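Novice: Would you be able to build a 3D model of this:
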Amino acid sequence: MKTPDYYLPIMPYLVIKDTARFITFLKNVFNATEQYAGKRDDGTVMHAEFSIGKAVVMFTEATDTYPPFPAGMFVMVESADDLYAKGLAHGGTSLQEPGDREYGRSAGFADPFGNQWWVTQRRLS
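Specialist: As a prediction, this is how the structure comes out:
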């Protein structure tokens, strides 16, 4: 199977309640950019794709048939401290304060939609 150049072989697919707020969160915290957003007749998101760096996060608006389904994401970042602070400033809750670990500086927060974001900056050594 050949993966299109604009996708990675594995991408998260989230089912979100209130995708409009989730899009704002992605843009404000991760500087995410919209690649695609298809809407249903009622204006809700049927399928959306937002890029964070080279990665793509796909999601849809939760429905009675497909209830919210949160997930955990691991994101390599330039500054774990800065991204952790942005996540909390935009409604996230702390899961793990920034700290130095064997693999780099890392932190974790949950977004207002129940997803967990584990951010790590590579150790320079």
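
Novice: going forward, measure contacts between C-alpha atoms and count neighbours the same way
Specialist: Noted.

Novice: Not counting stretch 38-57 itself, show me its contacts.
Specialist: Outside stretch 38-57, the residues within contact range by C-alpha atoms under 8 Å, 6 or more residues apart in numbering are 7-8, 11-14, 19, 30-37, 58-61.

Novice: redo that, cut-off 6 Å
Specialist: Residues outside stretch 38-57 that contact it (C-alpha atoms under 6 Å, 6 or more residues apart in numbering) are 12, 32-37, 58-61.

Novice: next one: stretch 81-90
Specialist: Contacts of stretch 81-90 (C-alpha under 6 Å, 6+ apart): 29, 98.

Novice: what comes up buried for it?
Specialist: 81, 83-88 (16 or more other C-alpha atoms under 10 Å).

Novice: any chance of those in JSON lines, plus secondary structure?
Specialist: Putting these into JSON lines (DSSP: H, G, I helix; E, B strand; the rest coil) gives the following:
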{"residue": "81", "secondary structure": "helix"}
{"residue": "83", "secondary structure": "helix"}
{"residue": "84", "secondary structure": "helix"}
{"residue": "85", "secondary structure": "helix"}
{"residue": "86", "secondary structure": "helix"}
{"residue": "87", "secondary structure": "helix"}
{"residue": "88", "secondary structure": "helix"}
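
Novice: to compare against the first, here's another:
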Amino acid sequence: MKPPFNTYKPDGFHTVNAYLFVSEPQKLIDFLQKAFYAEEQNRSIDEETGDIGNVILKIGDSCFMISQARGEFENMRTAFYLYVKDVDTIYQNALKYGATSVFEPADMDYEDRQGGITDPVGNYWWISKRLVEKGYKD
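Specialist: Purely as a prediction, here's the structure:
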């Protein structure tokens, strides 16, 4: 049986997409816009509370969503693997806008140049550039 994934997806969305529930969503949004040049695609506000119901951000060619943590949708932290052209510049930009270094950029044995940070709300970001034009299994 063929998997049922061949369906319409809006521009920037893929089969699997991140959706974060965050205690301080605007703090994260501001950081992502400054550090990683995220572009806001859409925003909805909860009319009763004034909280962010949903914000769609796009970094590069990928969209993901952020919402105010509340009730059963608790604050969550996660990790992202971000491919960029210039690891060192983006790493420094992230630090400039409030990230904390996990490790400085270095060339890795698996043929990526990579630096690690945590953003202001605690998510991990591995900022990476593939040093060779081949997959990880090749």
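
Novice: Mind checking the TM-score on these two?
Specialist: Comparison of the two superposed chains (TM-score structural alignment, normalised by the length of the first structure) gives a TM-score of 0.92, and 125 aligned residues with a C-alpha RMSD of 1.5 Å.

Novice: before we move on, the earlier item: which of the contacts of stretch 38-57 of the first structure lies closest to residue 103 of the first structure?
Specialist: residue 12 (22.8 Å; C-alpha to C-alpha).

Novice: what does the closest one align to in the second structure?
Specialist: Counting by TM-score structural alignment, residue 12 of the first structure lines up with residue 18 in the second structure.

Novice: Name all residues that make contact with its match.
Specialist: By C-alpha under 6 Å, 6+ apart, the residues touching residue 18 of the second structure are residue 64.

Novice: If you count neighbours, what's buried in stretch 120-133 of the second structure?
Specialist: 120-122, 124-130.

Novice: Burial check on the residue in the second structure that residue 61 of the first structure lines up against, number of neighbours?
Specialist: In the second structure, the residue matched to residue 61 of the first structure (TM-score structural alignment) is residue 68. Neighbour count of residue 68 of the second structure, defined by other C-alpha atoms under 10 Å: 22.

Novice: Quick check, residue 68 of the second structure in contact with residue 22.
Specialist: Yes. In this structure residue 68 of the second structure lies within contact range of residue 22 using C-alpha atoms under 6 Å: 5.3 Å.

Novice: can you list the buried residues of stretch 81-90 of the first structure in a markdown table and add distance to residue 49 of the first structure?
Specialist: Shown next, in a markdown table, are these (distance: C-alpha to C-alpha, whole Å):
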| residue | distance to residue 49 of the first structure |
| --- | --- |
| 81 | 26 |
| 83 | 21 |
| 84 | 23 |
| 85 | 24 |
| 86 | 21 |
| 87 | 20 |
| 88 | 23 |
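
Novice: Residue 104 of the second structure -> the first structure?
Specialist: Aligned partner of residue 104 of the second structure by TM-score structural alignment: residue 97.

Novice: Work out for me the element the closest residue to its match other than its chain neighbours sits within.
Specialist: The shortest distance from residue 97 of the first structure to any non-neighbouring residue, by C-alpha to C-alpha, 6 or more residues apart in numbering, is to residue 107 (5.2 Å). Using DSSP states H and E, residue 107 of the first structure sits within strand 104-110.

Novice: I'd like the distance from that strand to the chain centre, please.
Specialist: 13 Å (C-alpha atoms, centre = their mean, to the nearest Å).

Novice: before we move on, what about stretch 84-98 of the second structure?
Specialist: Stretch 84-98 of the second structure sits 13 Å away from the centroid of its parent chain (C-alpha atoms, centre = their mean).

Novice: same deal with stretch 28-37 of the first structure?
Specialist: Remark: stretch 28-37 of the first structure is offset 9 Å from the chain centroid, using C-alpha atoms, centre = their mean.

Novice: corresponding residues in the second structure for it?
Specialist: Aligning stretch 28-37 of the first structure against the second structure (TM-score structural alignment) gives residues 34-43.
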